[in-house]
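# predicted model and sequence below, questions to follow.
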Amino acid sequence: MKSMAQMKCHYGLKVRIYPSDRQKKIIKINSDASRFIYNEMVAINKELMQLRRVKLPIDIVQDRIKQLTMRQNAKQMSNHYQFLEDKRIDSLTKANAIQNYRKAWNAFRKVHATGVPKFHRKSYQRILSRRARRAKQEHRPLRTSKNYQKQRLLVAKLHAQVFERRRDFLHNVSTTLIKNHDFVAAEELRSKNMLKNHALAMSIADVGWRTFLGMLAYKAELYHRQFLTVNPKNTTQACHECGFVMGTAGTEKLTLADREWTCPKCHAHHVRDHNAAQNILTKGIIKLA
């Protein structure tokens, strides 16, 4: 018997089904579980990408990387989130969600050099806007629209959860840096100017750099450490070995895509972030002196 791939023509059936209320509930539970696992995989890899940018051997960061790496399978994820142990959730639902994420990752990498796949989500914000338009069309004030108010509270709750997660991460990293170092230097990044880059505006806003610098400043005072910010000019473009600045002497400036480069003057090879960190530290020591 020939397989489907060997046949000249492929046949398929399109059938409409009418599930019972119980079946609808099971379908929804499995669909929600699949979306949750896929989004959890996205969140894990986003956090891993940020944590691996921390080049210092900080125990709390390394432990977190280990925890997140272990959680990237159906069994460990079910152990971590007990609601996934629901007997109504099919085991293949979990496995297929992880497999679909990995397929999406591979497909994403063929097109994009950096970044991670996006979340699968119910577009709560879009639903909120749609309900606001409907209430307006029906000449009903939003304060009396129950569906709108219900959706508004849901969106607010999601925003609050994202805010708390981000703040918790920034608190952990800032506390670890300050407690384990006598002196910390950082760039005086002006987020307002950086947000003018529309391609990066959303990512820059999500990181919360100004909040992070504020945490470092007050925790340095709390733990009797020294913290200061330096001018970011040429921290990424200058070679920390010889001081040569890319974009001068007929050379081209480094772009965001240039993650590694070789100095044309002293031929030192640099990892962009490590080189920038060395320049920031040097500027900080000079400013401190």
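Now that the structure is in, tell me what you want to look at.
# from here on, just use CA atoms for contacts and neighbour counts.
Noted.
# buried ones in the helix or strand where Val162 lies, by neighbour count?
In this assignment (DSSP states H and E), Val162 forms part of helix 146-180. Within helix 146-180, the residues that count as buried by 16 or more other Cα atoms under 10 Å are 148-149, 151-152, 155, 167, 170-171, 173-174, 176-178.
# what about versus this one:
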Amino acid sequence: KKDDLPYMMGLKLRLYPNWKQEKILWKNLNASRFIYNQLLANSWTDSRIIKNKLDKRYPIPEAYWRYDKNGKVIKKSQKRPTGLARITAQRYPWLGDDDLDSDMFTNTEVNYKAAWNMFRKVHTAGKPKFKRKSRPVQSYSTSNHYLSATVKKHGGAPSLYNGSIKFLDHNHIQLPKLGPTKVKLHRSLPTNRLVRIATVTIKHYAAGQWTVSLLLKSDEPFHQALPNTNQAVGIDLNTENFLTTSDQKQVANPHYYRALKKHLAKHQRILSRRARRAKKEHRPLWASKNYQQEKLIVAKIHQRIRNRRLNFLHETSTALIKSHDLVVAENLKSKNMLKNHALAMSISDVGWRT
């Protein structure tokens, strides 16, 4: 069972769908965004107080009541549907498309409820907002299922190879509604223990990349504890170099944004010119091929900067953790420091918050 597997690990892989699979992915992305926005739009009338008032003032007519086999009234039919039950294929026929994953509906509602819980429990998290179609990152989640008959045929225990979502070989994964899809594995899979796939999230980035993130659960730890080094270090973050340690060692600031700043500015000017030309000719930007091509180039430059910075931060933090038992850093409020226009670009470029 899921509760018997306390250890978890995230595995993020690059996904390479063909044009048919990409079409199905976009259907699920758009449907997930629509369902989330509808749940948010109905949140006020779906609240318990407002719903009870509506049920008393405007009761459901008897013509809409449903009955079971024994002729008794089904109590649910006497009350207004809320949440996901209100967003049906009868009301929105395109939600009945065969290419839509059924688990995507329930996972979207789970994510919606989690957003409200974050707002109530963590006060720094704002209210849930509507998801725009123009968001640079689009995503939807689905779930993995294990059939007892299939599990018995393949070893008798859940694994990475006998669920509804499973690895077919080193380069292909089976996904709902997509079938075998090409992926790029950057690490070896844990096969010498009981490992099951739980939830799966598929994302699309502005640079045109697709990724699939798998939540793996196991009864044993995925990583062994690091040996004690009996070493402690304090780090001071600054803009001249990335950081200075308490033993006077320095890590240089790579300045990834500054290195590509001129190249990025050049393509942003080209993008702006093409946008002005499209507006002058009364063409929408989504129909302007030249604008969309240049927009993709700008997104790829931003992605290159982001990947380089993340790689540098992960390598630096991992080196500090492996060589020390205790790492002490100051609690910087980088959000407040970004208000200083003279240091804002340098602080953002160095990536203190990450």
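Looks like it arrived, so ask away. Here the structure is a predicted model, which means the values were calculated and not measured.
# TM-score for the pair, please.
Scored against TM-score structural alignment, normalised by the length of the first structure, the superposed chains reach a TM-score of 0.37; 139 aligned residues with a Cα RMSD of 4.9 Å.
# quick check: of the buried residues of helix 146-180 of the first structure, which lies closest to Lys66 of the first structure?
Closest approach to Lys66 of the first structure among these (Cα to Cα): Val173, at 15.9 Å.
# check contacts around the closest one.
Applying Cα atoms under 8 Å, 6 or more residues apart in numbering to Val173 of the first structure gives the contacts Val61.
# for Tyr124 of the first structure, see how far away Arg68 of the first structure is.
That one is not Arg; residue 68 of the first structure is Leu. To Tyr124 of the first structure, Leu68 of the first structure is 27 Å away according to Cα to Cα, to the nearest Å.
# for Ala198 of the second structure, helix, strand, or coil?
strand (DSSP: H, G, I helix; E, B strand; the rest coil).
# and if you look at the one 5 residues further on?
With three-state DSSP as the basis, Lys203 of the second structure sits in strand.
# how many neighbouring residues does it have?
Using other Cα atoms under 10 Å as the criterion, Lys203 of the second structure is surrounded by 18 other residues.
# tell me what angle the helix or strand following the helix holding Val162 of the first structure forms with helix 146-180.
Using DSSP H and E, the helix or strand that follows helix 146-180 of the first structure in sequence is strand 183-187. Computed with axes from the mean of the first three to the mean of the last three Cα atoms, to 10 degrees, the direction of strand 183-187 of the first structure lies at 130 degrees from that of helix 146-180.
# who does strand 183-187 of the first structure touch, helix- and strand-wise?
When contacts are defined as 3 or more Cα pairs under 8 Å, 6 or more residues apart in numbering; DSSP states H and E, strand 183-187 of the first structure packs onto strand 226-230, helix 272-288.
# between the ones you listed, which gets nearest to Val42 of the first structure?
Comparison of these against Val42 of the first structure by Cα to Cα identifies helix 272-288 as nearest, at 23.6 Å.
# so Ile301 of the second structure touches Ala265, yeah?
No - the pair Ile301 of the second structure and Ala265 does not pass the contact test of Cα atoms under 8 Å, sitting 10.4 Å apart.
# which one of those two has more residues nearby?
Higher neighbour count among Ile301 of the second structure and Ala265: Ile301, with 18 against 12, using other Cα under 10 Å.
# so what's that one closest to, chain neighbours aside?
Leu264 (6.6 Å; Cα to Cα, 6 or more residues apart in numbering).
# look at the one you found and say how many residues are nearby.
The burial count for Leu264 of the second structure: 18, using other Cα under 10 Å.
# assign it to helix, strand or coil.
helix.
# of the buried residues of helix 146-180 of the first structure, closest to Ala135 of the first structure?
Distance to Ala135 of the first structure across the buried residues of helix 146-180 of the first structure (Cα to Cα) is lowest for Tyr148, with 8.1 Å.
# what distance do you get for the closest one to Val155 of the first structure?
From Tyr148 of the first structure across to Val155 of the first structure, the span is 11 Å (Cα to Cα).
# with Met194 of the first structure instead?
Using Cα to Cα, Met194 of the first structure is found at 27 Å from Val155 of the first structure.
# buried residues in the helix ranked longest in the second structure?
Longest helix in the second structure by number of residues (criterion: DSSP state H): helix 289-323. Neighbour counts using 16+ other Cα under 10 Å place 291-292, 294-295, 297-303, 305-306, 309, 312-313, 320, 323 of helix 289-323 of the second structure among the buried residues.
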